[in-house]
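Chemist: quick one: sequence plus predicted model below, questions after.
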Amino acid sequence: MKSLTATLLVIAAAVVGVIAESHTVSFTNNCGYGTPTLIQGGNVLSTGGAYTSNGPLGAAIAYLQTGGCGFNGEGCTMVELSLYNPDTNNGMISSADVTLIPPHAFSVTSGFGYYNGCDGVGNDCSEAVQCRQR
């Protein structure tokens, strides 16, 4: 079993009512340093605390700011995510991935998981080679 020694992004998607939609992004930082950061459209949504979107959360990024990351996660391991309830967004689906595409680079163990709908689905990257293979 893999041991996460850095940061884990936990994505929780919950449907409230028939039409309402909400998604919560929370962080578990096992590094003992750095600041988990969630950004969407150039706006910082969270620097460590849980963030709840009362609607779709599209084109967001998350990373552990260790002091060497650019504002958009440049130079660091980054998670890209879009969270949608397909019943209220014309069939759009949630997606997330760990990216090392330049200018991003492996910096810390990172991962994500879905809860309250797709339990057990996610990805953990504990080394650069593993992240590239997925």
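Modeler: The structure has been received and is ready for your questions.
Chemist: could you use CA atoms for every contact and neighbour count after this?
Modeler: Will do.
Chemist: any idea how far G73 is from T37?
Modeler: 9 Å (Cα to Cα, to the nearest Å).
Chemist: what residues are shared contacts of these two?
Modeler: Common neighbours of G73 and T37, counting by Cα atoms under 8 Å, 6 or more residues apart in numbering, are A62, Y63, Q65.
Chemist: what's near enough to touch the closest residue to the first one other than its chain neighbours?
Modeler: Which is A62. In space, A62 comes closest to L38 once its chain neighbours are excluded; the distance is 4.5 Å by Cα to Cα, 6 or more residues apart in numbering. L38 makes contact with V44, L45, S46, T47, A60, I61, A62, Y63, according to Cα under 8 Å, 6+ apart.
Chemist: for the helix or strand encompassing L38, what is the distance to the chain centroid?
Modeler: If you go by DSSP states H and E, L38 is part of strand 35-40. Counting by Cα atoms, centre = their mean, to the nearest Å, strand 35-40 is centred 9 Å from the centre of its parent chain.
Chemist: check stretch 110-122 too.
Modeler: Per Cα atoms, centre = their mean, the centroid offset for stretch 110-122 relative to its chain is 10 Å.
Chemist: who touches stretch 127-134?
Modeler: Defining contact as Cα under 8 Å, 6+ apart, one finds that stretch 127-134 is touched by V98, T99, L100, A105, F106, V108, T109, D124, C125.
Chemist: pretty sure the third one sits against M78.
Modeler: Yes: the pair L100 and M78 passes the contact test of Cα atoms under 8 Å, sitting 6.9 Å apart.
Chemist: hold the first one in mind and look at this next one:
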Amino acid sequence: MFSTLKCALFTAVLAVAAGQALAESHTVTFDNRCGRGTPTLISQTGQVLSTGGGYTINGPLRGAIAYLQTGSCGFNGDGCTLVEITLVNPTTAGSGSSVDLSLIPPHSFSVTTGFGYVGACAPAGADCNNANCNTAFHQPSDTFVQVACQQNDANLVVSFI
């Protein structure tokens, strides 16, 4: 009897945990006030996820990139201001979402670019309006520019001005 109860309890805990994992959802939207270009969101595996419309994923979004394709950006945002995006529900302290701007070559300043979390982590975010902004990575050790969100279901707005 005790082992049957233990097995049932374990199965119930797994079912609840699986339901919570399936409930994870994140949305990335764009606000293009630049008057030109195509907002672009690309997955870690090189799949184009959006060319301007909102993108929602039911689960984590790891290692995505966003930029404004003005005709001079490479497929991976080369030559342009890059937003690096990981949206994931935290499972331990410090393991949640992290977003940053990057100007590490081959990326370079192209247009004023920013991002902001929507919801529980608002108004956390960053903007970069020139090639020397202190809110973007210029070298890999600039980890202080990462903006974290330790809340479930973090959503993001990426803006171009």
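Modeler: Thanks, I have the structure now. All of these numbers come straight from a predicted model, not from anything done at the bench.
Chemist: TM-score for the pair, please.
Modeler: Remark: TM-score between the superposed chains equals 0.81 [TM-score structural alignment, normalised by the length of structure 1]; 117 aligned residues with a Cα RMSD of 2.0 Å.
Chemist: related to what we said a few turns ago, adding secondary structure and neighbour count, write the contacts of L38 of structure 1 out as TSV.
Modeler: Formatted as TSV, the contacts of L38 of structure 1 follow (DSSP: H, G, I helix; E, B strand; the rest coil; neighbours: other Cα atoms under 10 Å):
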residue	secondary structure	neighbour count
V44	strand	14
L45	strand	20
S46	strand	19
T47	coil	18
A60	strand	19
I61	strand	23
A62	strand	26
Y63	strand	31
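Chemist: hmm, which of these are common to structure 2?
Modeler: Using both residues aligned by TM-score structural alignment, their matches' Cα atoms under 8 Å, structure 2 keeps these contacts from these: V44, L45, S46, T47, A60, I61, A62, Y63.
Chemist: of those, which is the nearest to S26 of structure 1?
Modeler: Nearest to S26 of structure 1 among the kept ones among the contacts of L38 of structure 1, counting by Cα to Cα, is S46 at 9.1 Å.
Chemist: from T52 of structure 1, how far off is that closest one?
Modeler: To T52 of structure 1, S46 of structure 1 is 10 Å away according to Cα to Cα.
Chemist: over to S22 of structure 1?
Modeler: Separation of S22 of structure 1 from T52 of structure 1 (Cα to Cα): 7 Å.
Chemist: kindly check the end-to-end length of stretch 31-47 of structure 1 for me.
Modeler: 15 Å.
Chemist: in it, what's buried?
Modeler: Buried residues in stretch 31-47 of structure 1, defined by neighbour count with 16 or more other Cα atoms under 10 Å: C31, G34, T35, P36, T37, L38, I39, Q40, L45, S46, T47.
Chemist: nearest residue to the second one in space, please, no chain neighbours.
Modeler: Read that as G34 of structure 1. Spatial nearest neighbour of G34 of structure 1, excluding adjacent residues (Cα to Cα, 6+ apart): T66 at 4.4 Å.
Chemist: returning to that earlier point: neighbour count: L100 and M78 of structure 1, which is higher?
Modeler: M78 (28 against 20; other Cα atoms under 10 Å).
Chemist: might one say that that one is in contact with P102?
Modeler: No: the criterion here is Cα under 8 Å, and M78 of structure 1 misses it with P102 at 10.8 Å.
Chemist: do you know how far the aligned partner of T113 of structure 2 in structure 1 is from A20 of structure 1?
Modeler: In structure 1, T113 of structure 2 lines up with S110, judged by TM-score structural alignment. Computed as Cα to Cα, the S110 of structure 1 to A20 of structure 1 distance reads 30 Å.
Chemist: kindly report the same for Q40 of structure 1.
Modeler: Distance, Q40 of structure 1 to A20 of structure 1, by Cα to Cα: 21 Å.
Chemist: T99 of structure 1 -> structure 2?
Modeler: Using TM-score structural alignment as the criterion, T99 of structure 1 maps onto S102 of structure 2.
Chemist: ok, now how distant is its match from G59 of structure 2?
Modeler: Using Cα to Cα, S102 of structure 2 is found at 24 Å from G59 of structure 2.
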